[in-house]
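> After the sequence you'll find the predicted model.
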Amino acid sequence: MAIIITDECINCDACIVECPNNAIYEPDQEWAYSDETSLSGIVTLPNGEEVDADKMNEPVSDEFYFIVPDKCTECKGFHEEPQCASVCPVDCCIPDEDHVESEEELLAKKVWLHAE
């Protein structure tokens, strides 16, 4: 499953540089699937939906850092554990029960995000 940042976040910035998928954004920051991934133009999301990878999307939160679930792989294929959770000083990076995915799905998403 993806990781979510709870409202206990203190906006310390520790997690953002640790994310290998650039799935973490600052409060009130627009985001795109193409941000530091190999995606560009019209792409098909793992759920089958087509989107413009370069289109800027509305921020998920305007109060604290947030993780884009479609870009989060729990660091599978990069690290043994989610790096955001391992560096968070207030333990606010937790599993997102609304975005449950198998290890196989997370690894496939990693390949999708970083295909060469």
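Yep, it's here. If you're wondering where the values come from, they're calculated on a predicted model, not measured in any experiment.
> C-alpha only now, for contacts and for neighbours.
OK.
> Centre of the chain to the longest helix along the chain, how far?
When the chain is parsed with DSSP state H, its longest helix is helix 103-113. In terms of CA atoms, centre = their mean, to the nearest Å, the centre of helix 103-113 is set 12 Å apart from its chain centre.
> Pull out the buried residues from that helix.
Leu106, Leu107, Lys109, Lys110, Trp112, Leu113 (16 or more other CA atoms under 10 Å).
> okay, pairing it with this:
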Amino acid sequence: MSLIITADCINCDVCEPECPNAAISPGEEIYVINPNLCTQCVGHYDQPQCQQVCPVDCIPLDENYLETEQQLITKYQLITGNT
């Protein structure tokens, strides 16, 4: 399941550089997460790094993009070329 940045985002800029898949980018008003690139850091870290650094806790799971652990691993492998 992808993560999403909510309207509570304060644009502090700490999440974007932490994303190993470059899934986070500035949006029109707040940062946004590309669900096609978000693996919740599966394959890179034990926990999503953006959630770890977010000072306002505004990065929950995106219920619109349900994925299993295996689907996240497969996505990681496609993004990085690591198999």
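In hand now; what should we look at? The structure presented is a predicted model; accordingly, all values stated were derived computationally and were not measured.
> give the contact list for the residue nearest the centre of structure 2.
By CA atoms, centre = their mean, the mean C-alpha position of structure 2 lies nearest to Cys38, the distance being 4.3 Å. Neighbouring residues of Cys38 of structure 2 by CA atoms under 8 Å, 6 or more residues apart in numbering: Ser2, Leu3, Asn21, Ala23.
> closest to Cys54 of structure 2 among those residues?
Using CA to CA, Leu3 comes nearest to Cys54 of structure 2 of these, at 12.6 Å.
> Skip the chain neighbours and tell me the closest residue to that closest one.
Once flanking residues are discounted, Leu3 of structure 2 sits nearest to Leu61: 4.4 Å by CA to CA, 6 or more residues apart in numbering.
> What does the one you found correspond to in structure 1?
Using TM-score structural alignment as the criterion, the counterpart of Leu61 of structure 2 in structure 1 is Pro95.
> still on that earlier bit, which one of the contacts of Cys38 of structure 2 is nearest Glu29 of structure 2?
Ala23 (16.6 Å).
> For burial, what's the neighbour tally of the closest one?
Using other CA atoms under 10 Å, Ala23 of structure 2 has 20 other residues around it.
> who's in contact with it?
Neighbouring residues of Ala23 of structure 2 by CA under 8 Å, 6+ apart: Glu16, Ile33, Asn34, Pro35, Asn36, Leu37, Cys38.
> how does it look with 6 Å?
Ala23 of structure 2 sits next to Ile33, Asn34, Leu37, Cys38 when contact means CA atoms under 6 Å, 6 or more residues apart in numbering.
> before we move on, back to that, isn't the match of Leu61 of structure 2 right up against Ile3?
Yes: counting by CA atoms under 6 Å, Ile3 is a contact partner of Pro95 of structure 1 at 4.5 Å.
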